[in-house]
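Student: Fold the following for me, if possible:
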Amino acid sequence: MPVEPTEPRRRRVDAERNRRRILTGAREVFRDHGVAATLNDIAHHVGIGVGTVYRHFSDKEELIDALFDDMVETVDGYLREALEEPDAWLGLTRALERTCEVQAFDRGLREVMLGTGRGPQRQRQMRDRVAPSVDALVARAQEQGTLRADVVPPDFAVVQLMLGAVSDHTGQPELWRRYLVLLVDGLRARPENVQMPELQASDDAMQEALAASSARSVRDSKSGR
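Tutor: Take a look at the predicted model:
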């Protein structure tokens, strides 16, 4: 006979289910309303009492951190899967596409994640978590001769920034896919590749510049520029 779950275990399961419902609802509310959304708005959207939300998240910033952690875990999972793919080029380009899909969330959610004072810190957290996998993916693809030898790992952060700008400036959320094909084609190793100029900035300097650019972009979108 199946064993009935104990009451403490049932409470833990119910609590985790509520937490997932809150995170799912928060994504939807933040996408629609940006930083103006409150925990009350989220509770109403999910159909639970606001007290339940506060039992899981003491304030909005803690909830945003949980959303961001979820995103980082998703991206890191894609990269780990890519490292298990024997064809390094396929793994790398598939991970790039899936990561761009994750980061193609609309402006409201990006505003919430990057538009607060913790935006640069969150971007550094993302880099620290995924950088070793990106380094390994780049090295494997170059060893297999499919990725051009003059590409360096920080180039991929710039590629993602460029693809995000396509949607931001055109208002077409899926247009980035067209230009991903173009950029991926330029990453492929070929005998006729023209040597790229060397990247002059350090990885840290590049990441600081990209974090500042993202925060500036969010501020501009909030001010209606």
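Student: C-alpha from now on. contacts and neighbour counts both.
Tutor: Fine.
Student: ok, the residue nearest to the spatial centre of the chain - contacts?
Tutor: Residue closest to the average C-alpha location in the chain (Cα atoms, centre = their mean): residue 103, at 4.4 Å. Applying Cα atoms under 8 Å, 6 or more residues apart in numbering to residue 103 gives the contacts residue 164.
Student: one more time with 7 Å, if that's ok
Tutor: Applying Cα atoms under 7 Å, 6 or more residues apart in numbering to residue 103 gives no contacts.
Student: Residue 204 too?
Tutor: Residue 204 is in contact with no residue at all, counting by Cα under 7 Å, 6+ apart.
Student: to the chain's geometric centre, what's the distance from the strand or helix carrying residue 112?
Tutor: Assigned by DSSP states H and E, residue 112 belongs to helix 107-114. Centroid separation for helix 107-114 versus its chain: 11 Å, with Cα atoms, centre = their mean, to the nearest Å.
Student: who touches it?
Tutor: Here helix 107-114 has contacts from 27, 30, 31, 32, 33, 34, 35, 64, 68, 119, 215, 218, using Cα under 7 Å, 6+ apart.
Student: Could you list every helix and strand that the helix or strand following it packs against?
Tutor: Sequence-wise, the next helix or strand downstream of helix 107-114 (DSSP H and E) is helix 119-143. Other helices and strands packing on helix 119-143, by 3 or more Cα pairs under 7 Å, 6 or more residues apart in numbering; DSSP states H and E, are helix 60-84, helix 88-103, helix 203-223.
Student: JSON lines for these, including distance to residue 132?
Tutor: Below are the helices and strands packed on helix 119-143 laid out as JSON lines (distance: least, Cα to Cα, whole Å):
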{"stretch": "helix 60-84", "distance to residue 132": "10"}
{"stretch": "helix 88-103", "distance to residue 132": "13"}
{"stretch": "helix 203-223", "distance to residue 132": "13"}
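Student: Could you also give me the structure for this second sequence? I'd like to compare it with the first:
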Amino acid sequence: MSTTDSAPGLERPLRADAARNRELILQTARKCFAERGISVTLNDIAHEAGVGVGTVYRRFADKDSLIEALLATKFEALNDAAARAAEEIDPREALRVYLMGVFEFRARDRALADAIVRAGTSRPSIVQERDRLEAQVTEIIHRAEQAGVVRVGFDYRDLPLLTTMLGAVADATRDTDPYAWRRYAQVLIDGVMPPAAPERLSGTPLGREALERAMRPTT
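Tutor: This next block holds a predicted model:
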């Protein structure tokens, strides 16, 4: 028996078919959570992926373990967005690029807010990624403060609620006008960083029928 076979705590590499199934499950879960939110079940994911429920449970003991596996990729994407924004020379543009990036991420992904909330109780590597994101974005905001282009008192901790506000618009208008959220993202960004001169809002307001559909409570 080899050392790898006998040593406790060492995981054998997944067979090729098992590795493919795991990646398929992750991709399907990412899509389902983004489109329908965190209420999606493992059975739903198995059906959508075209695999047996037992296959899902062999890879992930429960939904929480699957969500945790996806958390790492979400924070990686957010940290990448922050790093790209930080490369902007103009402090105002750096903050605008990050805000628009995270708003767009939330507009596509209904599960983003829940994922961020869950990060605090996740494994240390994910908590570390969350803390790295906070440090990166705080520095972007600090640069904007130093340049005098952001409202005094704006803080990294304001972002989850701003993102939730934008997400509510995106969710309500997704079927009517999938890009309506951009208009209201501009309103939020201008609230955080008032422009020197008024700028025209992007897009147009929803028509009466579309607005009524968007505002109608979901069942």
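Student: now, of the helices and strands packed on helix 119-143 of structure 1, which is deepest in the fold?
Tutor: The highest mean neighbour count among these, using mean count of other Cα atoms under 10 Å, belongs to helix 88-103: a mean of 19.
Student: got the contact list for residue 55 of structure 1?
Tutor: So residue 55 of structure 1 contacts nothing (Cα under 7 Å, 6+ apart).
Student: Read off where stretch 53-72 of structure 1 ends up in structure 2.
Tutor: The aligned range for stretch 53-72 of structure 1 in structure 2 is 56-75, by TM-score structural alignment.
Student: Tell me which residues of the helix of greatest length in structure 1 come out buried.
Tutor: Secondary structure of structure 1 per DSSP state H: the longest helix is helix 7-33. Using 16 or more other Cα atoms under 10 Å as the test for burial, helix 7-33 of structure 1 gives 18-19, 21-23, 25-31, 33.
Student: Can you tell me which helices and strands that helix packs against?
Tutor: helix 39-46, helix 107-114.
Student: Same list (the ones you listed) but as CSV, adding distance to residue 185 of structure 1.
Tutor: Converted to CSV, these look like this (distance: least, Cα to Cα, whole Å):
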stretch, distance to residue 185 of structure 1
helix 39-46, 42
helix 107-114, 28
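Student: deepest of these, which one?
Tutor: Taking mean count of other Cα under 10 Å, helix 107-114 is the most buried of the helices and strands packed on helix 7-33 of structure 1, at a mean of 23.
Student: Alignment lookup: residue 167 of structure 1 to structure 2.
Tutor: In structure 2, residue 167 of structure 1 lands on residue 170 (TM-score structural alignment).
Student: So its match sits against residue 182, correct?
Tutor: No: contact criterion Cα atoms under 7 Å: residue 170 of structure 2 and residue 182 do not qualify, at 8.7 Å.
Student: which of those two has more neighbours?
Tutor: Between residue 170 of structure 2 and residue 182, counted using other Cα atoms under 10 Å, residue 170 has the larger neighbour count: 28 against 20.
Student: Which secondary structure element is home to that one?
Tutor: According to DSSP H and E, residue 170 of structure 2 maps onto helix 159-173.
Student: That helix vs structure 1, average offset?
Tutor: Compared with structure 1 after the fit, helix 159-173 of structure 2 shows a mean deviation of 3.0 Å (mean Cα distance after the TM-score superposition for structure 1).
Student: got the angle for that helix vs helix 16-36?
Tutor: Calculated by axes from the mean of the first three to the mean of the last three Cα atoms, to 10 degrees, helix 159-173 of structure 2 forms an angle of 80 degrees with helix 16-36.
Student: now whatever helix or strand comes next after helix 159-173 of structure 2: which residue numbers in structure 1?
Tutor: Next in sequence after helix 159-173 of structure 2, counting helices and strands by DSSP H and E, comes helix 181-192. Mapped onto structure 1 using TM-score structural alignment, helix 181-192 of structure 2 spans residues 176-187.
Student: centre of the chain versus that stretch, how much separation?
Tutor: 19 Å.
Student: do the same with stretch 205-222 of structure 1
Tutor: 15 Å.
Student: what's the answer for stretch 16-34 of structure 1, then?
Tutor: Per Cα atoms, centre = their mean, the centroid offset for stretch 16-34 of structure 1 relative to its chain is 16 Å.
Student: what does residue 153 of structure 1 align to in structure 2?
Tutor: Under the alignment by TM-score structural alignment, residue 153 of structure 1 pairs with residue 156 in structure 2.
Student: Might you report the residue contacts of that match?
Tutor: 134, 137, 138.
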